[in-house]
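Colleague: one predicted model, sequence on top.
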Amino acid sequence: MESITLEVTQGVYKTAKEAREAGRVPIVYYGKGIENANFSADYQEFRRAYKKGGKSTIINFIDENKQEFPVLIHEVQYHPVTDEFLHIDVMAVNMDKAIHTEIPLVFFGEAPAIKDLGGVLTHNKDVIAVKCLPKDLVHEIQVDISPLIDFHSSITVGDIKAPQGIEILDVAGINVIGVSAPRAEEEAVVAPAPAEGEEGEKPAEGEADEKKEEK
């Protein structure tokens, strides 16, 4: 299990706004049977930890008293304009009890249906629901796409090989990834040229005689 350490402070700032103004990210810590607590972490330190671990890696919070809190990031709120972190929710983790979470899927390899047939990769799932002990949690699960040999091939949840100690909870028959046929190029429709003698409308009966008389 990969582990990440993040230094946090508890109860130093009265409001989330005050923490953000000090260059920190406000964090709410909660879990079953424990009292909620407010932490904050240095913005850049949290950014690096989240980039490395995401929501599928145990992060060990260490507060100013050197007390450790193993957590999983549950929810991240972003500023609607700047996309900066606004608020983080983390769940307390009991290292002796199984947890339910999601692990990202990372696809690798070369699909013959794309290389040889010009198909287009279609993703249906990018994460997979799992159950495991915290010590068995992995940051990602890799999926080889080389079995996609034609447009009828697909990789389902049941085809994914989970690392030891991890139980996949999603239904085995769910389609994860496949290849669709390329769209045929639309041919421009050219209107046929008018046949000889059809360039203009024929004069109504009687009009031709009237024009002759005018001459």
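Modeller: Sure, I can see it. Numbering: from 1, shown residues only.

Colleague: from here on, contacts and neighbour counts on C-alpha atoms
Modeller: Noted.

Colleague: quick one: secondary structure of residue 209?
Modeller: The local conformation at residue 209, judged by DSSP: H, G, I helix; E, B strand; the rest coil, is helix.

Colleague: and for stretch 100-120, what's in contact with it?
Modeller: By CA atoms under 8 Å, 6 or more residues apart in numbering, the residues outside stretch 100-120 that reach it are 55-56, 121, 125-132, 138-151, 179-182.

Colleague: mark which of these are buried, thanks.
Modeller: 55-56, 121, 128, 130-132, 138-141, 143, 145, 148-151, 179-180 (16 or more other CA atoms under 10 Å).

Colleague: which of the residues you listed fall in strands?
Modeller: If you go by DSSP state E, the buried ones among the contacts of stretch 100-120 have 121, 128, 130, 131, 132, 141, 143, 179, 180 in strands.

Colleague: dump those to JSON lines, plus distance to residue 159.
Modeller: Conversion of these to JSON lines gives the following (distance: CA to CA, whole Å):
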{"residue": "121", "distance to residue 159": "17"}
{"residue": "128", "distance to residue 159": "12"}
{"residue": "130", "distance to residue 159": "15"}
{"residue": "131", "distance to residue 159": "17"}
{"residue": "132", "distance to residue 159": "19"}
{"residue": "141", "distance to residue 159": "12"}
{"residue": "143", "distance to residue 159": "9"}
{"residue": "179", "distance to residue 159": "16"}
{"residue": "180", "distance to residue 159": "19"}
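
Colleague: the longest helix in the protein is where?
Modeller: Longest helix in the chain by number of residues (criterion: DSSP state H): helix 43-53.

Colleague: which helices and strands does that helix pack with?
Modeller: Helix 43-53 sits against strand 3-10, strand 24-30, with contacts defined as 3 or more CA pairs under 8 Å, 6 or more residues apart in numbering; DSSP states H and E.

Colleague: before we go on, here's another structure to hold up against the first:
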Amino acid sequence: MNQVLALERIENPNTVRKSGYTPAVVYGKGIENPQKIKILKKDLLKLLRNNSKHSKVYLDYNNSRYFCIIKDIQFDYLNKDILHVEFQAVHEDEEVKVSVPLVYEGEQLLESKGFILEVYVSEVELEGKLKDLPDVIKIDVKDKKLGDKITVEDLKLKEGIKVLDDKDKVLAVISEAETSEEELAS
């Protein structure tokens, strides 16, 4: 599991950013009051390369290690910089509800067969012990046939993890790729 070092923040957010850090906050289990922290920007970018909102990470702060969920990441939409990150400290055995992204794998093979994947749902809400929850759910679609539907019931999850959506909810469908008139003419 990924970890990052956080330092106490007493400066204002703009000063923190100018000094190469990203302002953040951590709160939750084992933390009396929300703590203003800062994380070295390059360390945060490295952490976020493989993690995103709802990911589980360890935060080293004030001579302690906290098991956290990344609750929110605020971006500057003009230049894509990270403005602020929010971490929630939790116990690994705590029952939580989180939204987890779905990653569809094998779309290129579908396209080579003249099919497309129509995605209706890009994330599902799960409930379970935090340590058991996946960061993403991978769904292999390469062997799917025209008309196949991928539903919540098709998701393969560890025992003890519950999907909070209806088991018949359609997540994606395999459809025929539409051929443009130009492609037909050639």
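Modeller: Nice, I can see it. Given the structure is predicted, the values throughout are model-derived calculations rather than measurements.

Colleague: follow-up on the earlier one: most tightly surrounded among the helices and strands packed on helix 43-53 of structure 1?
Modeller: Among the helices and strands packed on helix 43-53 of structure 1, ranked by average contacts under mean count of other CA atoms under 10 Å, first place goes to strand 24-30 (a mean of 22).

Colleague: OK, contacts around residue 60 of structure 1?
Modeller: Applying CA under 8 Å, 6+ apart, we find residue 60 of structure 1 in contact with 3, 4, 5, 6, 68, 69, 70, 71.

Colleague: how about 10 Å then?
Modeller: By CA atoms under 10 Å, 6 or more residues apart in numbering, the contact list for residue 60 of structure 1 reads 3-8, 67-72, 92-93.

Colleague: and of those, the nearest to residue 51 of structure 1?
Modeller: Proximity to residue 51 of structure 1 was ranked across the contacts of residue 60 of structure 1 by CA to CA; first place goes to residue 4, at 11.0 Å.

Colleague: just tell me what the closest one corresponds to in structure 2.
Modeller: Using TM-score structural alignment, the partner of residue 4 of structure 1 in structure 2 is residue 2.

Colleague: now do the contacts for the residue lying closest to its match once chain neighbours are set aside.
Modeller: Nearest residue to residue 2 of structure 2, sequence neighbours excluded (CA to CA, 6 or more residues apart in numbering): residue 57, at 5.2 Å. Contact analysis of residue 57 of structure 2 by CA under 10 Å, 6+ apart lists 1-4, 47, 51, 66-70, 87-89.

Colleague: residue 57 of structure 2 corresponds to which position in structure 1?
Modeller: Aligned partner of residue 57 of structure 2 by TM-score structural alignment: residue 59.

Colleague: from residue 114 of structure 2, how far out is the equivalent of residue 177 of structure 1 over in structure 2?
Modeller: Counting by TM-score structural alignment, residue 177 of structure 1 lines up with residue 172 in structure 2. As for residue 172 of structure 2, its distance to residue 114 of structure 2 is 16 Å (criterion: CA to CA, to the nearest Å).

Colleague: okay, the two: which has more neighbours?
Modeller: Counted by other CA atoms under 10 Å, residue 172 of structure 2 and residue 114 do not tie: residue 172 has more neighbours, with 19 against 14.

Colleague: how big is the offset of the helix or strand hosting the match of residue 177 of structure 1 relative to structure 1?
Modeller: Using DSSP states H and E, residue 172 of structure 2 sits within strand 170-176. With mean CA distance after the TM-score superposition for structure 1, strand 170-176 of structure 2 departs from structure 1 by a mean of 1.7 Å once superposed.

Colleague: quick check: which helices or strands does that strand pack against?
Modeller: Secondary-structure packing of strand 170-176 of structure 2 (3 or more CA pairs under 10 Å, 6 or more residues apart in numbering; DSSP states H and E): helix 107-112, strand 115-119, strand 149-151.

Colleague: put together a markdown table for those, with distance to residue 17 of structure 2 on each row.
Modeller: Shown next, in a markdown table, are those (distance: least, CA to CA, whole Å):
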| stretch | distance to residue 17 of structure 2 |
| --- | --- |
| helix 107-112 | 39 |
| strand 115-119 | 37 |
| strand 149-151 | 43 |
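
Colleague: quick one on the thing from earlier: adding distance to residue 40 of structure 1, write the helices and strands packed on helix 43-53 of structure 1 out as CSV.
Modeller: CSV is the format used below for these (distance: least, CA to CA, whole Å):
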stretch, distance to residue 40 of structure 1
strand 3-10, 5
strand 24-30, 4
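
Colleague: quick one: closest of the ones you listed to residue 155 of structure 1.
Modeller: Each of the helices and strands packed on helix 43-53 of structure 1 has some distance to residue 155 of structure 1 by CA to CA; the shortest is strand 3-10, at 30.3 Å.
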